[in-house]
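**Student:** What follows is a protein structure lacking sequence information:
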């Protein structure tokens, strides 16, 4: 029998290359189990003088047979029911006994087929969630058995074998017996098909728990009736302890023992009002079966989620390792590429300088100047890539040394001063009172601040660029410095700010963009800030300008 999963509904359970011979073998085994359980129930669970049982396990077996064999199961169910019920009906003549036994067998077969139909229609994936228990009880347990019990009771009443006033009670008794049989048997199939089976290591603990539960049942009926309330916590302990098919087998055995004891006028349900006692017994069995099954479903859902989370964690760990390996490979490739490109670029630049020392025409001088500018620009780009790969791969560690913050700010300003002057931009430096000297990696800080300043000048057509430093936290040993570069440039929209600090990202990534660059400067600045126990960010208003900032932790000298 195929195991139904979210991609294998119950409707396909009997159609996964199962041949006719396999189906026949399954139906023969099912029919034999149906017959034996029916005789077992009649012998132990019959209520006298009506000869009706409070627990009819064959109804659950019939449902399983119809799920496995579909319509091919019906003849086997009919024959098993006929054989089991034939001697259970004490009718005046053999002909009437055969007729009404056939009617009972037809009702049992129809109930099994209808229950399987309702299960496929309303719960195509079976019992998988605690919320499935209510529709399962209504559509699979109650409605099919109610229809078949009404049909059987009507025929017996028409034949005069039961009074019409007894039909309602007769129907309710059959409804309870069949519904309990389905409610006890079907969850065992669910546990079995989901591979929740008893392993060799679990057999002994399960047997001990089962013996304990059956002992509680017997003592509750034979000695101390109040012990019946210990069954619920005992079952819940078993459910939460492991969660396998053995729980439902234990529940079924306990239910059989309860009904058998009650049928022999023993136990807490034998009170002065026999009908009330029978109702109490029925509701106790129903509530116990539904509670245990519901908690089992909840436990299985929890275990499935835990397994899914563990599987996803493994996949995430593998993906993380693969991404880290790919990142290292990328960094190594870019570093090697940058090294290989720097040598010919330096040679081209050197040869251009040598040519510049010779007598040249003005046109040749202009062309040579463009060549030198392009070489410098290309060298800067290669150096930026090389430096970024070093920082990104963790090859660059902070090298601390004493330095003056004012000298750092003025030095970076001088690096972009000529470019700012060519665009007639006001270049200003602002700083609060700092200790005369602080200790940190001035090379990395200068690189990060230059990336901001260079971008500010490049993206600002008029107005000003301000380099600023503020001491935002300090104590006797440490200080956190916030560096800012404020411009009056084009500004950046909020949706673009979030991706600016990703490597190779720019506001305009199109090949025809107005402003050049590789998109590594801001990513490099954030990496530098993180290396120095800080962070980086941006505050911008489109059309008005931006403030790019980063923080670093420095020591006092």
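**Tutor:** That came through, no problem. Everything numeric here is computed off the predicted structure, so don't read it as measured data.

**Student:** Could you use CA atoms for every contact and neighbour count after this?
**Tutor:** Will do.

**Student:** So which other helices or strands are in contact with whichever helix or strand residue 420 is part of?
**Tutor:** Using DSSP states H and E, residue 420 sits in helix 405-422. Contact here means 3 or more C-alpha pairs under 8 Å, 6 or more residues apart in numbering; DSSP states H and E; on that basis helix 405-422 packs against strand 426-431, helix 442-458, strand 464-474.

**Student:** here's the one I want to compare it with:
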């Protein structure tokens, strides 16, 4: 009787947590659609809800699926409204199912490859290819086909939109899971105080934002220094702070791009968007591999320090 009560209480708490995360999903999605959207208005340049959905699957498995689909429907419906209400509901439902399916596919690959922490080159490479890129490409293909079917975009715009969605979902998963993984990692303990970590995060973020402004307004090649500057956080072993700084930089790049495309300027608007997304993706991947380099180096040094030479 006591065990049943405990299980019911635990189950109720889990459902409540899923509902809270679903509401957070809607809020994050709406903010992204408002600030960083492409045509149609619900397509954002980086999709943090994809990463949040992956975390929900990791914590609650298949139970999270219907909640994610409903949250996606609520978030997407206003941006996918057509003259025909029935068509709007159908296409939004299809998009919501795809939004729920893609992170679940990534979760299945995580379990298949036994990826728990991004602490070596193999785990990060598998996570990048099979958890982020492959599900995002599948989602991008299905979502753009749904948009063409509904008349939101033309068939000529399908390829560019598919690539943008794929990059958007991939970056969202990398950022959100990076924060989640490092917060749970036992390797996160350092001798620095919270204030020192915060100061390093603020200083690096502000310098990165300054470089973005310089790249957009004065000297476009300054944008190439951003990955180098962000790598400072990796070398200082501030692994949780790094994705937060990356998020700040990405947001500022997207805000600046509302005014003009700066270093990503091209004759074709979609080419400019693609260049920007490629840079954001490459910057994110490079700094993540820099984190792995630091972790592997620390592990080797610890192994050497703990080894005992036997004469």
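**Tutor:** Yep, that arrived. These figures come from a predicted structure and were not determined experimentally.

**Student:** okay, the helix holding residue 420 of the first structure sits on what stretch of the second structure?
**Tutor:** Per TM-score structural alignment, helix 405-422 of the first structure has no counterpart in the second structure.

**Student:** What's the match for residue 123 of the second structure in the first structure?
**Tutor:** Checking TM-score structural alignment: residue 123 of the second structure goes with residue 132.

**Student:** likewise residue 54 of the second structure?
**Tutor:** Alignment note: residue 54 of the second structure maps to residue 63 in the first structure; criterion TM-score structural alignment.

**Student:** quick one: the closest residue to that match other than its chain neighbours from residue 293 of the first structure, how far?
**Tutor:** Leaving aside its sequence neighbours, residue 63 of the first structure sits nearest to residue 112 (C-alpha to C-alpha, 6 or more residues apart in numbering; 4.7 Å). For residue 112 of the first structure, the distance to residue 293 of the first structure (C-alpha to C-alpha, to the nearest Å) stands at 21 Å.

**Student:** Which one's more surrounded, the two?
**Tutor:** Just comparing residue 112 of the first structure and residue 293: by other C-alpha atoms under 10 Å the higher neighbour count belongs to residue 112, 32 against 25.

**Student:** Am I right that that one is in a helix?
**Tutor:** Yes. Counting by DSSP: H, G, I helix; E, B strand; the rest coil, residue 112 of the first structure is part of a helix.

**Student:** give the contact list for it.
**Tutor:** Going by C-alpha atoms under 8 Å, 6 or more residues apart in numbering, residue 112 of the first structure touches 59, 60, 62, 63, 66, 144.

**Student:** Redo those as TSV? Include distance to residue 429 of the first structure, neighbour count and secondary structure.
**Tutor:** Listed next are those as TSV, based on distance: C-alpha to C-alpha, whole Å; neighbours: other C-alpha atoms under 10 Å; DSSP: H, G, I helix; E, B strand; the rest coil:
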residue	distance to residue 429 of the first structure	neighbour count	secondary structure
59	89	32	helix
60	86	24	helix
62	89	34	helix
63	85	29	helix
66	86	24	helix
144	87	25	helix
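
**Student:** tell me which of these is nearest to residue 232 of the first structure?
**Tutor:** residue 60 (22.6 Å; C-alpha to C-alpha).

**Student:** which residue packs closest to that closest one, ignoring adjacent ones?
**Tutor:** Of all residues not flanking residue 60 of the first structure in the chain, residue 182 sits nearest, at 3.9 Å (C-alpha to C-alpha, 6+ apart).

**Student:** which position in the second structure aligns with that neighbour?
**Tutor:** Counting by TM-score structural alignment, residue 182 of the first structure lines up with residue 173 in the second structure.

**Student:** Against residue 127 of the second structure, how distant is that match?
**Tutor:** Taken as C-alpha to C-alpha, the span from residue 173 of the second structure to residue 127 of the second structure is 10 Å.

**Student:** which of these two has more neighbours?
**Tutor:** The neighbour comparison of residue 173 of the second structure against residue 127 (other C-alpha under 10 Å) goes to residue 173, with 30 against 24.

**Student:** Could you pull up the contacting residues of that one?
**Tutor:** By C-alpha under 8 Å, 6+ apart, residue 173 of the second structure lies in contact with 47, 48, 50, 51, 52, 54, 132.

**Student:** Mean deviation, the helix or strand hosting it versus the first structure?
**Tutor:** Element membership of residue 173 of the second structure, judged by DSSP H and E, is helix 158-184. Compared with the first structure after fitting, helix 158-184 of the second structure has a mean deviation of 1.6 Å; criterion: mean C-alpha distance after the TM-score superposition for the first structure.

**Student:** mind listing what's buried in that helix?
**Tutor:** 158, 160-182 (16 or more other C-alpha atoms under 10 Å).

**Student:** and what of stretch 448-457 of the first structure?
**Tutor:** Within stretch 448-457 of the first structure, the residues that count as buried by 16+ other C-alpha under 10 Å are 448, 449, 450, 451, 452, 453, 454, 455, 456, 457.

**Student:** Is the fourth one in contact with residue 521, as I believe?
**Tutor:** Yes. Using C-alpha atoms under 8 Å, residue 451 of the first structure is in contact with residue 521, at 5.5 Å.
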